[in-house]
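*Asks:* how would this look folded up:
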Amino acid sequence: MKIAVAGTGYVGLVTGVCLAENGHSVTCVDIDDDKVALMKAGISPIYEPGLEEIMIKNMKRLNFTTDYKRAYKDADVIFIGVGTPEKKDGSANLRFVYGVAEQIAKSIENDCVVVVKSTVPIGTNDKIEDMIRENLAHDVNVYVASNPEFLAQGTAVRDTLYASRIVIGVEEEIAGNVLKEVYRNFDAPIVVTNRKSAEMIKYASNDFLALKISFINEIGNLCEIIGANIEDVALGMGYDGRIGNRFLNAGIGYGGSCFPKDTKALHWLANFHDYELKTVKAAIDVNENQKLKLIKKSRKYFDSFKGLNVAVLGLTFKPGTDDLREAPTLVNIPIMLEDGANVRAWDPVGIENFKKIHPIGIDYCYSIEETLKDADICFIFTEWDEVKELDLSKYRELMRNPVVLDGRNCYDLVSAKKANITYDSIGREAINSLEASLV
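*Replies:* Just a heads-up that it's a prediction; the model follows:
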């Protein structure tokens, strides 16, 4: 099929590349000339494992352009994969989605199916269909379908090529049949429903996972108080097939482009209809508080960050991506700097993006050892393999005071005790190698 994809972020670019991998002719549209030039050269503008390799492999079936009129006019299917960022009130900003819908209406010259891949509030597909049909420049039939994505940064290619499920929301059978043909070579169960149900499946799925993370973080916080071990608790819970073991890793909260935005958007939508999703609201509140968990722990060891050398390991919200959206470091590092800390930070892929936010005031390092040198305290915010595989003796060897606060539970407690470091993690016993407080 001849397919056009609007947007070349995580959703749009991964979708386009994976559709090309499965035999379709795909044109990806973006407004940024420099970005398009990069992609034409086989260079991915985003860091995503495996994406660039598949791009290069399928360049004969992939085209990248800023000319949306040419891309849309005779496409069989047009995917909308642009961003829906959060507004200040927590609702979804649909400006980019509606902008693309208007472009499509004025450009298409053949019958086509418009597929909304972006995460949008329930009922948005209906509005997009009305907008397109009211603004059509040519006498054509257009059908709008909801086809939410379920990819995660760091595993986006795998999540798309080997999807857990493909959800198709349609109001007409013809649109459903076209999308079934689009996904004919994808080995995944297909759920066909109406558009509003498809939109809700996306929000309900993400918000449930966010709830699960916030729940285990709260249980972890209580484990610290009563002397239980959250890892043992999660292990015992995970054997129950009704619960499962995924998303039961206690830490300092979820981040990224999906969970924070989608929980707030669904909470806002419910409020708009005079209904409160109490569980979702609780997940949001718990997550915001959890991000500051390590800062609060640090007060046990130091009254203030003033004059301290602070090592930060990991800047991105999770490993496998250079995405900083809603990363705990965005909240924590400014507190350290404001309190007078000398901050050194390391991340294998996220430094350049973090520099755009904090170009000065932070000493960016390109090795863990350089980051730890003469540090008084170390914060682990991202569980990169390089961090998990580090010899724990390095903390005592390199740091002035081997105080390690781990927001991702990278090490087992036995190893921390043997390394003779002060090691304070989430939901587990604190290992204090110091005979007295450093205060």
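*Asks:* C-alpha only now, for contacts and for neighbours.
*Replies:* OK.
*Asks:* ranges for the strands of the stretch 301-439 of the chain?
*Replies:* 309-313, 342-346, 362-365, 377-380, 403-406, 422-424 (DSSP state E, counting those that start in this stretch).
*Asks:* among those strands, which comes closest to residue 355?
*Replies:* Minimum separation from residue 355 across the strands of the stretch 301-439 of the chain (C-alpha to C-alpha) falls at strand 362-365, 8.5 Å.
*Asks:* ends of stretch 425-436, how far apart?
*Replies:* One end of stretch 425-436 sits 19 Å from the other (C-alpha to C-alpha, to the nearest Å).
*Asks:* and this one, so I can compare the two:
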Amino acid sequence: MGLVTGACFAASGHQVVCIDMDAAKIALLHQGKLPIYEPGLDRMIVRSVEEGRLDFSTEYAAGIGDAEVVFVTVGTPMAGQDGRTDLTYVLNAVADVAACMGDHAVIVIKSTVPVGTGDEIARKIRLLRSELDCAVVSNPEFLREGAAIADFMQPDRIVIGAEEAAARDVVVKLYRTMVGQDVPIVCTGRRTAELIKYAANAYLVAKISFINEMADLCESIEADVEDVALGIGLDHRIGSAFLKPGPGYGGSCFPKDTQALLVTAEAHGRHLRIVEAAATVNNARRHDMVRKIADACGGTVDGKMLAVLGLTFKPGTDDLRESPAVAIVHLLVAEGARIRAFDPAAMPRLGDLAGEVTLAETAYGCVQDADALVILTDWPEFAGLDLLRIRKSLRQPVVVDLRNVFAPKQVAEAGLFYTSIGRMPVRGSEARWSAAAE
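*Replies:* Alright, predicted model coming up:
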């Protein structure tokens, strides 16, 4: 979020300094290399650096002292299993910023923080430097990994939460230099802006869990969930986004933000039953997917070599945080499966997972002599794989597609037995396991 924010404002003509305490990341950026995978971001950064609008530093004084607006974009992970948010990074960053900033600056919190955090930050700054004329503004982000630049430059809306009109106007003016008058800017109080972020993610989480439950029902009554999603998504009151069935939601935002919202509600004596149900459905989803894989493999994965395509929580990113694919791999290994995996972007970031799985250099290399193919992330290139070649490479002609990458008829014509999500397979192509082939 921070790198995209800085790069996009610089590309819009502003003078930007991006500050991070990780010297290795800053060194990479000075070399024109990115510490993350985000399509198009490298070219945008190189151009802005060459044109003198963007710089990187590990020193707060390098960019804070003369800044008119300071964006705080540090992480807010969960503090523990109870869903509370760890604000350590945010509060430490604010303290460091306050020590360096000049008078009349505006601090904008883009990090996702619980409702009331902006008030706490404002109090903290007053205690640290009572002489500062400093305003704290909430400006939540709504960026999708893999499409972050487009989301920042052409947003659906911009939310600005401020208690002081002057600070609000500064941030509105900043964004209007980048977006046209057709982009709505929603100006609210600070607490409302903080809640808007959580409410948006909770609603999307509910849509994902809803369509996954519909997919399960479709399998029981011989209906097609993709037609169901189309039929309801064309209703403008519902919309088609986030109605794609799969192994559940993940990533750096949805899981932790859902839990943080539930913690906030509980602290105020409220129970968000719809959000609670959506989280419960998602938590059970990965176990359901492991059972689906085991059923396709003759009832057990113990001792089976499974070729897994896709490890990131979604295509277009190298992010493995809270990835349902990674969680499913862990569960499969615990059940005795042997895993060979390939992902187009995540291989350098596997960390501990690399010790549990064998890594393949290509999708076809991953499939070679495996007992079954399991697709866990819907990277576009997987849809173009040669199914006849896959059929010849597999020891057992079994494909478990947890992202509905392939059309059932397409897989059946290649002689593969096929399991997907919420769709009935072409007759005769149901996933079957041959004990004779083991």
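*Asks:* if we can go back for a sec, deepest of the strands of the stretch 301-439 of structure 1, which one?
*Replies:* Between the strands of the stretch 301-439 of structure 1, strand 309-313 has the highest mean count of neighbours, a mean of 26, where neighbours are mean count of other C-alpha atoms under 10 Å.
*Asks:* mean per-residue distance, it to structure 2?
*Replies:* With mean C-alpha distance after the TM-score superposition for structure 1, strand 309-313 of structure 1 departs from structure 2 by a mean of 0.6 Å once superposed.
*Asks:* what does that strand contact?
*Replies:* 341-347, 368, 371-372, 374-382, 387 (C-alpha atoms under 8 Å, 6 or more residues apart in numbering).
*Asks:* re earlier: make TSV out of the strands of the stretch 301-439 of structure 1 and add distance to residue 93 of structure 1.
*Replies:* Listed next are these as TSV, based on distance: least, C-alpha to C-alpha, whole Å:
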stretch	distance to residue 93 of structure 1
strand 309-313	33
strand 342-346	32
strand 362-365	32
strand 377-380	33
strand 403-406	35
strand 422-424	39
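*Asks:* residue 251 of structure 1: which of those is closest?
*Replies:* strand 403-406 (8.5 Å).
*Asks:* structure 2: matching residues for the closest one?
*Replies:* Using TM-score structural alignment, strand 403-406 of structure 1 corresponds to residues 398-401 of structure 2.
*Asks:* compared with structure 1, how much does the matching stretch deviate?
*Replies:* Relative to structure 1, stretch 398-401 of structure 2 is 0.8 Å off (mean C-alpha distance after the TM-score superposition for structure 1).
*Asks:* from the chain's centroid, how far away is that stretch?
*Replies:* Centre-to-centre, stretch 398-401 of structure 2 and its host chain are 25 Å apart (C-alpha atoms, centre = their mean, to the nearest Å).
*Asks:* now stretch 11-31 of structure 1
*Replies:* The answer for stretch 11-31 of structure 1 is 20 Å, by C-alpha atoms, centre = their mean.
*Asks:* before we move on, what about stretch 238-258 of structure 1?
*Replies:* Per C-alpha atoms, centre = their mean, the centroid offset for stretch 238-258 of structure 1 relative to its chain is 14 Å.
*Asks:* how about that stretch: buried residues?
*Replies:* 238, 247-258 (16 or more other C-alpha atoms under 10 Å).
*Asks:* again with stretch 16-28 of structure 2
*Replies:* Quick answer for stretch 16-28 of structure 2 (16+ other C-alpha under 10 Å): 16-20, 25-27.
*Asks:* what's the answer for stretch 274-288 of structure 1, then?
*Replies:* Buried residues in stretch 274-288 of structure 1, counting neighbours by 16+ other C-alpha under 10 Å, are found at 280-281, 283-284, 286-288.
*Asks:* okay, it sits on what stretch of structure 2?
*Replies:* So stretch 274-288 of structure 1 sits over residues 269-283 in structure 2, by TM-score structural alignment.
*Asks:* coming back round to it: among the strands of the stretch 301-439 of structure 1, which is nearest residue 20 of structure 1?
*Replies:* Here strand 342-346 is closest among these (C-alpha to C-alpha), at 35.7 Å.
*Asks:* quick one: contacts for residue 259 of structure 2?
*Replies:* Residue 259 of structure 2 makes contact with 82-84 under the criterion C-alpha under 8 Å, 6+ apart.
*Asks:* export these to JSON lines and tack on distance to residue 423 of structure 2, secondary structure and neighbour count?
*Replies:* Compiled in JSON lines, those are given as follows (distance: C-alpha to C-alpha, whole Å; DSSP: H, G, I helix; E, B strand; the rest coil; neighbours: other C-alpha atoms under 10 Å):
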{"residue": "82", "distance to residue 423 of structure 2": "36", "secondary structure": "coil", "neighbour count": "11"}
{"residue": "83", "distance to residue 423 of structure 2": "34", "secondary structure": "coil", "neighbour count": "19"}
{"residue": "84", "distance to residue 423 of structure 2": "38", "secondary structure": "coil", "neighbour count": "20"}
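*Asks:* list just the nearest of those residues to residue 67 of structure 2.
*Replies:* Taking these together and measuring to residue 67 of structure 2 by C-alpha to C-alpha, the closest member is residue 84, at 32.1 Å.
*Asks:* about what we covered before: which of the buried residues of stretch 16-28 of structure 2 fall within helices?
*Replies:* Mapping those onto helices (DSSP state H) picks out 25-27.
*Asks:* now distance to residue 5 of structure 2 too, for these, in a markdown table please.
*Replies:* Putting these into a markdown table (distance: C-alpha to C-alpha, whole Å) gives the following:
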| residue | distance to residue 5 of structure 2 |
| --- | --- |
| 25 | 16 |
| 26 | 16 |
| 27 | 19 |
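*Asks:* out of the residues you listed, flag the one nearest to residue 269 of structure 2.
*Replies:* residue 25 (42.5 Å).
*Asks:* grab the most central residue of structure 1 for me.
*Replies:* residue 256 (3.2 Å; C-alpha atoms, centre = their mean).
*Asks:* where in structure 2 does the biggest helix by length in structure 1 fall?
*Replies:* In structure 1, assigned by DSSP H, the helix with the most residues is helix 195-226. The aligned range for helix 195-226 of structure 1 in structure 2 is 190-221, by TM-score structural alignment.
*Asks:* compared with structure 1, how much does that stretch deviate?
*Replies:* By mean C-alpha distance after the TM-score superposition for structure 1, the fitted stretch 190-221 of structure 2 averages 0.7 Å away from its aligned residues in structure 1.
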